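Enquirer: predicted structure and sequence below. I'll ask about it afterward.
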Amino acid sequence: MADDDVTRASIGGAHRQRPVAAASSPPYGADPARPIPSRSDLRRSARARQRRRWAIHGLIAVVCAAALVAYVNSEFGPGPDDGAAGRDGVPAGVNRPSGLPGADGRDPGTAPVSPGLRPRQRPPSPTPAPPTPSQSASPAAPPVLSVARSDVPDEVDLSAVGSRDWVHWGLKGPDSPVRMRGGSGEIRDEGGTGERDDWDVNQETFRWRGGTPVESSDGTPVGVYTCGAGSGFTLAVTGDGDLRTVHLYAGIWMAKGRLDARLSTGGPTRTVRIEDPHTSQSADFTIRFQVPPGARLVLTWTAEEVFTEDCGGVGIQALALS
């Protein structure tokens, strides 16, 4: 009886006591001897894996960069002759000024280059345009010379006719002409042959303003003359390249007068004659000329023939330039 109670108690206690769980099998692939990691262990493991990934990425970047450099060097690297160094150990062509020859005798036209890179190929020089024919200076105008004769007006205003310069002879004596004050000075008395004298019986009168040494005249018939065949006057007018007009007021007394006009540069000449065997005669010789600056018009007024022994000859009163 007692044994039955003991047996029931054991069985009842066995029903009340939690049965011990049988040891389960470890997960597939897990090490049964490794302890289960904690959360901190998991975090450390994750960080380690991240660092390994970064290291792998960095290594990949380095490898790619090295491959890129190798590619660039293979495509654009120096040729067989570009690696030669200069005498100073610097690769030839480095930091060479583009306009001066290098120490190694390179072409001065080679532009500076960077080490390890091939110099950029220079484009071909453009074909020079054919030279434009230079415009030659216009040829100098040919000399101009013409002579015309007309009668002298009763009164001549030298200030009006000689806007550039004028000269009057006789008022101050045979060797002291009156000139335009402030004139161009281009009229020159070159002398002549025979002795000069003044006279005051001309039929025409001459007036002026702004003269020197005589300031003005309201009309004077005075002039100068020479006697005898071959006597006469030589006058010159300097040119400036422009066309100029000269008025020579001259006359004869019982003679044949000859006016010769020539240019100091050579070229055309002109000759005009007037003649009166009985009395006096005057003329306005209008000469138009053009010569280079500095060249001259030369006038020679000569008694070619006289018809009296009583001082037949030629005379002049004035010359005006415009």
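Expert: Sure thing, it's come through. Residues are numbered from 1 along each chain as shown.
Enquirer: can we go C-alpha only for contacts and neighbour counts from here?
Expert: Noted.
Enquirer: show me where this structure has its helices.
Expert: Per DSSP state H, the chain carries helices over the ranges 2-16, 39-76, 158-161.
Enquirer: mind putting these into a markdown table with mean neighbour count and distance to residue 208?
Expert: What follows is the helices of the chain, written out as a markdown table (neighbours: other Cα atoms under 10 Å; distance: least, Cα to Cα, whole Å):
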| stretch | mean neighbour count | distance to residue 208 |
| --- | --- | --- |
| helix 2-16 | 10 | 167 |
| helix 39-76 | 12 | 94 |
| helix 158-161 | 18 | 5 |
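Enquirer: for residue 145, find the nearest of these.
Expert: Closest approach to residue 145 among the helices of the chain (Cα to Cα): helix 158-161, 19.3 Å.
Enquirer: who touches the closest one?
Expert: 166, 180, 206, 207, 208, 209, 210, 320, 321, 322 (Cα atoms under 8 Å, 6 or more residues apart in numbering).
Enquirer: against that first model, consider the following:
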Amino acid sequence: MPLLDPGARREYLEPAAVILAGVLAVVVFGLFMHARANSGGQSGEPDPIAVPTTTADQIPIPLPSASLPPSVVPVDAISIERVPVAGIVDLAAEGTIDWVHWGEQGRFSLERDAGGEFAILEGTPTAPRVRHTSSPQRFTWRGGEPMAKTSGVTSGINTCGAGNGFTVTAPAGTGRNVLTVYVGAIRARGDIRIKLSTGGEPVTDILENREPTMTTAAYVISYQASGTGKISVEWITGATFDDKCGGVSLQAATLS
């Protein structure tokens, strides 16, 4: 067979190259669709772009900074209870911090706890001031000064006339304390007023007795201050029902 000249060869080869290129394109497209079918693709849409995900346990959670709870600041608070006086009052047992008795050795005498360090104090006395032995209750103590002990006394101090009375003070702080004051009234109205030096509202009460015999009561005063200070108890004759000597009396006090 005679050989084709170069021009003839181009005439036959160029159409064959186009046909071969088309066949290759069809094969490549078929292989591509087959690969998509095996990978789970169901449509002709392009695969979505994979976005990296973060699980919940990988997300950093901001934690509050550790801090101490705010300190509780005590408020200036007073509560009182007026109770009947027991037949026998053991001052040494009740007054774990301090105790005081008035009047056993005279109208200006104070019999007190030798180890109490003068926590309970009396304010400036007002006139008149009279020793009495009219208490229907008896007061006992041990470890006292200047009287070391007693099995029971009925003494105290008394004042006459409206406006006259007594003042008792004790330390106050952020801890809770109890001050018990043993008082009385003879033909008079006794007015009590209790106040903390650190603030708060005063607390008041009255004890009235129109009879010639003494009526007694114990004021149990529970208190707590917002700082260091003192509590003051004023026991004053608010009114008298006797022109001679109607007034209030003071027998003892304890602090615990």
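Expert: Structure's in. What do you need? Keep in mind that this is a model prediction, so the values were computed, not measured.
Enquirer: got a TM-score for the two of them?
Expert: Here the TM-score for the pair of chains, by TM-score structural alignment, normalised by the length of the second structure, is 0.71; 194 aligned residues with a Cα RMSD of 2.0 Å.
Enquirer: narrow the contacts of helix 158-161 of the first structure to those in strands?
Expert: When the contacts of helix 158-161 of the first structure are checked against strands (DSSP state E), the matches are 166, 180, 206, 207, 208, 209, 320, 321.
Enquirer: what's the match for the first one in the second structure?
Expert: Residue pairing (TM-score structural alignment): residue 166 of the first structure is matched to residue 99 of the second structure.
Enquirer: check the fourth one too.
Expert: Taking TM-score structural alignment, the alignment pairs residue 207 of the first structure with residue 140 from the second structure.
Enquirer: its match: neighbouring residues, count only.
Expert: Residue 140 of the second structure has 17 neighbours, counted by other Cα atoms under 10 Å.
Enquirer: over to residue 288 of the first structure?
Expert: Neighbours of residue 288 of the first structure using other Cα under 10 Å come to 18.
Enquirer: return the residues in contact with the closest residue to it other than its chain neighbours.
Expert: Leaving aside its sequence neighbours, residue 288 of the first structure sits nearest to residue 245 (Cα to Cα, 6 or more residues apart in numbering; 4.5 Å). Contact partners of residue 245 of the first structure, counting by Cα under 8 Å, 6+ apart, are 286, 287, 288, 289, 321, 322.
Enquirer: who's in contact with residue 136 of the second structure?
Expert: Here residue 136 of the second structure is in contact with 87, 154, 214, 216 (criterion: Cα under 8 Å, 6+ apart).
Enquirer: still on that earlier bit, surely the match of residue 207 of the first structure touches residue 150?
Expert: Yes - Residue 140 of the second structure is within contact range of residue 150, at 5.4 Å (criterion: Cα atoms under 8 Å).
Enquirer: so what's residue 145 of the first structure closest to, chain neighbours aside?
Expert: Spatial nearest neighbour of residue 145 of the first structure, excluding adjacent residues (Cα to Cα, 6+ apart): residue 289 at 4.4 Å.
Enquirer: what lines up with the one you found in the second structure?
Expert: Counting by TM-score structural alignment, the partner of residue 289 of the first structure is residue 223.
Enquirer: what's the neighbour count on that match?
Expert: By other Cα under 10 Å, neighbour count at residue 223 of the second structure equals 22.
Enquirer: correct me if wrong: residue 246 of the second structure contacts residue 163.
Expert: No - counting by Cα under 8 Å, residue 246 of the second structure does not reach residue 163; the two are 11.3 Å apart.
Enquirer: which one's the longest helix in the second structure?
Expert: Longest helix in the second structure, counting by DSSP H: helix 6-38.
Enquirer: could you pull up the contacting residues of residue 224 of the second structure?
Expert: Contacts of residue 224 of the second structure (Cα under 8 Å, 6+ apart): 74, 75, 76, 77, 78, 172, 173, 174, 175, 176, 177.
Enquirer: show me what residue 237 of the second structure lines up with in the first structure.
Expert: For residue 237 of the second structure, the aligned position in the first structure is residue 303, judged by TM-score structural alignment.
Enquirer: right, and its match touches residue 259 too?
Expert: No - with contacts counted by Cα under 8 Å, residue 303 of the first structure stays clear of residue 259, the gap being 9.1 Å.
Enquirer: which of those two has more neighbours?
Expert: Higher neighbour count among residue 303 of the first structure and residue 259: residue 303, with 28 against 21, using other Cα under 10 Å.
Enquirer: residue in the second structure matching residue 59 of the first structure?
Expert: By TM-score structural alignment, residue 59 of the first structure lines up with nothing in the second structure.
Enquirer: in the stretch 51-200 of the second structure, which spans are strands?
Expert: Taking DSSP state E, counting those that start in this stretch as the test, the strands found in the stretch 51-200 of the second structure are 77-83, 88-90, 98-102, 110-113, 121-122, 130-132, 138-142, 144-145, 149-153, 156-158, 165-172, 177-186, 188-196.
Enquirer: compare those strands and give me the one nearest residue 11 of the second structure.
Expert: The closest of these to residue 11 of the second structure is strand 77-83. By Cα to Cα, the value is 117.9 Å.
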